[in-house]
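1. I'll drop the sequence and a predicted model, then ask my questions.
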Amino acid sequence: MIQDSTFFLPGNRDGVLLIHGLTGTPTEMRIIGKGLNKAGFTVYGMQLAGHCGDENDLRQTTWQDWYQSVEQAADFLSEKVDNVFVAGLSMGALLSLKLAADRPEQIKAVGVYGVTFHYDGWSIPFWAKHFFFLLKWLKKLNLFQKTSFIEQPPYGLKDERIRQQVSESMLSGDSASAGLAGNPLAALAEMQYLVKCVKQQLPQIKAPCLIMHSSHDDIADIKTNAMLVQQKIQGTSKLVKLDESYHLITIDRERRRVINETVIFFNQVLNKPIDAINNLQSDEDIS
């Protein structure tokens, strides 16, 4: 059964839509959301269609379903604020970029966290790096569609304490708080279709982009993912490399830096003073 894990944190008239990744959950965006809200922003942590349930729930959805839920969330947030920003993690970053391409008049700027066009990080097996392109053909032929690619340590996390907490929740089947332990091949195939679409739309993006990526990302190499965005978009960009995190930068060791950089970047887009950054207190206040 799919659980509702969305969260809404009211603030000022500047809103941020937060989008989690494939097989993920809004929980992986909650710390960032609390930090942004503490800096004054209204925050909506949305839930992608088919997520926070079991693998079968996810298999029944397409990338168009995921994107439709993003559009609906953006419409919801826009009713409550004057300015809309969007930020996403991994596949959520892809969806954020597509929203910016499709809605240039609505989206003020984009937070691009650990964007994933290619599964080519150091922890990805050799066969997977070179044969992911076959997933679309397997789906067309309806082969191995009940098979899943099982997550392996370090699960996108450099912080060992957080890694243990997340892996225990994930492996226990608590998908609403930690996401699924396996990536269904059918969902990975859908993501390949999304990747193709977003790549084509990158030159259309005029919104400023804050691109944050680990230089040691275990899932998506910074050169073929983050730098691709920086090279292709029309809008201005800032690339921030993180050295003490792996893929899940929104909950790993440098999560506070992700918050700080985002607050500064979004406020600069609005030509607002950066006083809000000084309101952030200890890590416990946003965890």
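-> Thanks, I have the structure now.
2. hey, let's count contacts and neighbours off CA atoms from now on
-> OK.
3. Need the residue closest to the centroid of this protein.
-> Per Cα atoms, centre = their mean, the C-alpha nearest to the average position across the chain is that of Leu89, at 1.6 Å.
4. Pull the contacting residues for the closest residue to it other than its chain neighbours.
-> Closest residue to Leu89 in three dimensions, ignoring its sequence neighbours and counting by Cα to Cα, 6 or more residues apart in numbering: Tyr113, at 4.7 Å. For Tyr113, the residues meeting the contact criterion (Cα atoms under 8 Å, 6 or more residues apart in numbering) are 87-90, 93, 211-213, 249-250.
5. Put this next to the previous one:
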Amino acid sequence: MEGAEEIFIDKNSRTGILMIHGFSSTPRQFKELSFYLSEKGFNVSAPLIAGHGTSPEDCRKTCSKDWTKSVMEAYARLKNISEKVFVVGNSFGSNLGFWLVKELNNEPAGLVVLGAPIFFRFHNLIKLRLFTYGWFVKFYKKPNRLHKTDYTDLNDEISYPVLPVKNIKEIMHFLEQETMPNLKKVKTPILIASASVDPVIHPKSVKYICENVDSDKKEIYWFGSTKHDIVGEGCEGLFDKIYDFIKRNV
């Protein structure tokens, strides 16, 4: 997919920022934030996660092990040029961020999660649908793209129009079997940011994360938005908050 390429900016800095995009999306969603943080002098990496940026059929062939491998490899590459690395995850990219921090025994200098899913709105309904027609339907069509302003601030987001049902099941399993039981192992400083009215993620996700991570430094930031993706144009207030968090923990 044109425009889905990774972002890698070497500013010859001691500090790097690893950005992990959400499921079915691409590094394009970090275009504005990566420019903002690189202009502040940080090295920036936003890798393309396995199975993304090509086709839903390719994505369907991948699993969580492929996604975590992409994240770990991207971290290693950025760490080669940075003394300290902060991790920023968007949506399910946040869950991959939790996994990375745990696997690295809290080596990252800090973690920022944006719209991190623990509980979805209509969570039980999603699970019920996966249990019923999810066994014979390969793809779930996203809501009408004409209505995507209810979902994202990104005017030219590059993502799949359909979601492989197999991968949705994988994500639900990842949340329940990987993210939730291991939050207590996250001890690095953390900023938990969410839209004030997120149409995708249930707001109790924020409280659950804050109460279960074992970080001495943890902050919650509610960004005034009714969108799920809050990393595009018009989100400069959030960008400033992220920059401030990094400065205080570098």
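-> Structure received. All values derive from a computational prediction rather than experimental measurement.
6. can you map out the helices along the second structure?
-> 31-39, 56-60, 64-79, 92-103, 123-131, 165-174, 180-182, 204-212, 236-249 (DSSP state H).
7. Kindly state which of those helices is positioned closest to Leu154 of the second structure.
-> Among the helices of the second structure, helix 31-39 comes nearest to Leu154 of the second structure, with 9.8 Å by Cα to Cα.
8. Name the residues of the closest one that are buried.
-> The neighbour-count criterion (16 or more other Cα atoms under 10 Å) identifies 31-34, 36-38 as the buried residues of helix 31-39 of the second structure.
9. quick revisit: just the helices of the second structure: most buried one?
-> Greatest average neighbour count among the helices of the second structure goes to helix 92-103 (a mean of 24), per mean count of other Cα atoms under 10 Å.
10. For that helix, give me the average deviation versus the first structure.
-> In the superposition with the first structure, the average deviation recorded for helix 92-103 of the second structure is 0.9 Å (mean Cα distance after the TM-score superposition for the first structure).
11. now that helix and helix 165-174, what's the angle there?
-> An angle of 50 degrees separates the directions of helix 92-103 of the second structure and helix 165-174 when computed by axes from the mean of the first three to the mean of the last three Cα atoms, to 10 degrees.
12. any idea of the angle helix 92-103 of the second structure forms with helix 64-79?
-> 70 degrees.
13. tell me what helix 92-103 of the second structure is packed against?
-> Using 3 or more Cα pairs under 8 Å, 6 or more residues apart in numbering; DSSP states H and E as the contact definition, the elements that helix 92-103 of the second structure packs against are strand 15-20, helix 64-79, strand 84-90, strand 110-114.
14. got a markdown table for these, with distance to Tyr243 of the second structure too?
-> Output for those, formatted as a markdown table (distance: least, Cα to Cα, whole Å):
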| stretch | distance to Tyr243 of the second structure |
| --- | --- |
| strand 15-20 | 11 |
| helix 64-79 | 18 |
| strand 84-90 | 11 |
| strand 110-114 | 10 |
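15. out of the ones you listed, which comes closest to Arg129 of the second structure?
-> Set against Arg129 of the second structure and scored by Cα to Cα, those come closest in helix 64-79, at 20.9 Å.
16. where does the closest one sit relative to the chain's centre, distance-wise?
-> With Cα atoms, centre = their mean, to the nearest Å as the basis, the distance from the averaged C-alpha position of helix 64-79 of the second structure to the chain average is 13 Å.
17. Mean per-residue distance, it versus the first structure.
-> With mean Cα distance after the TM-score superposition for the first structure, helix 64-79 of the second structure averages 0.8 Å from its match.
18. ok and that helix relative to strand 84-90, angle-wise?
-> Our comparison of helix 64-79 of the second structure with strand 84-90, counting by the same axes, to 10 degrees, yields an angle of 140 degrees.
19. Specify the angle between helix 64-79 of the second structure and strand 15-20 in degrees.
-> 160 degrees.
20. Just give me the match in the second structure for Ala178 of the first structure.
-> Residue correspondence to the second structure (TM-score structural alignment): Ala178 of the first structure is matched to Ile158.
21. wait, what's in contact with its match?
-> Counting by Cα under 8 Å, 6+ apart, Ile158 of the second structure makes contact with 1, 3-4, 25-26, 28-29, 53.
22. What is the aligned counterpart of Ala189 of the first structure in the second structure?
-> Checking with TM-score structural alignment, Ala189 of the first structure has Lys169 as its match.
23. correct me, but its match touches Leu130?
-> Yes. Using Cα atoms under 8 Å, Lys169 of the second structure makes contact with Leu130 at a distance of 7.0 Å.
24. For the second structure, identify the residue most remote from the centre.
-> Largest separation from the mean C-alpha position in the second structure: Phe136, at 28.5 Å (Cα atoms, centre = their mean).
25. what residue of the first structure matches up with that one?
-> Applying TM-score structural alignment, one finds that Phe136 of the second structure aligns to Phe144 in the first structure.
26. thinking again about what came up before, can you pick the most crowded of the contacts of Tyr113 of the first structure?
-> The most neighbours of any of the contacts of Tyr113 of the first structure, using other Cα atoms under 10 Å, belong to His213, which has 31 neighbours.
27. Chain neighbours aside, what residue packs nearest to that one?
-> In space, His213 of the first structure comes closest to Gly114 once its chain neighbours are excluded; the distance is 4.8 Å by Cα to Cα, 6+ apart.
28. before we move on, what about Asp66 of the second structure?
-> Nearest in space to Asp66 of the second structure, with sequence neighbours left out and distances taken as Cα to Cα, 6+ apart, is Ala50 at 6.0 Å.
29. No further queries at this time; thank you.
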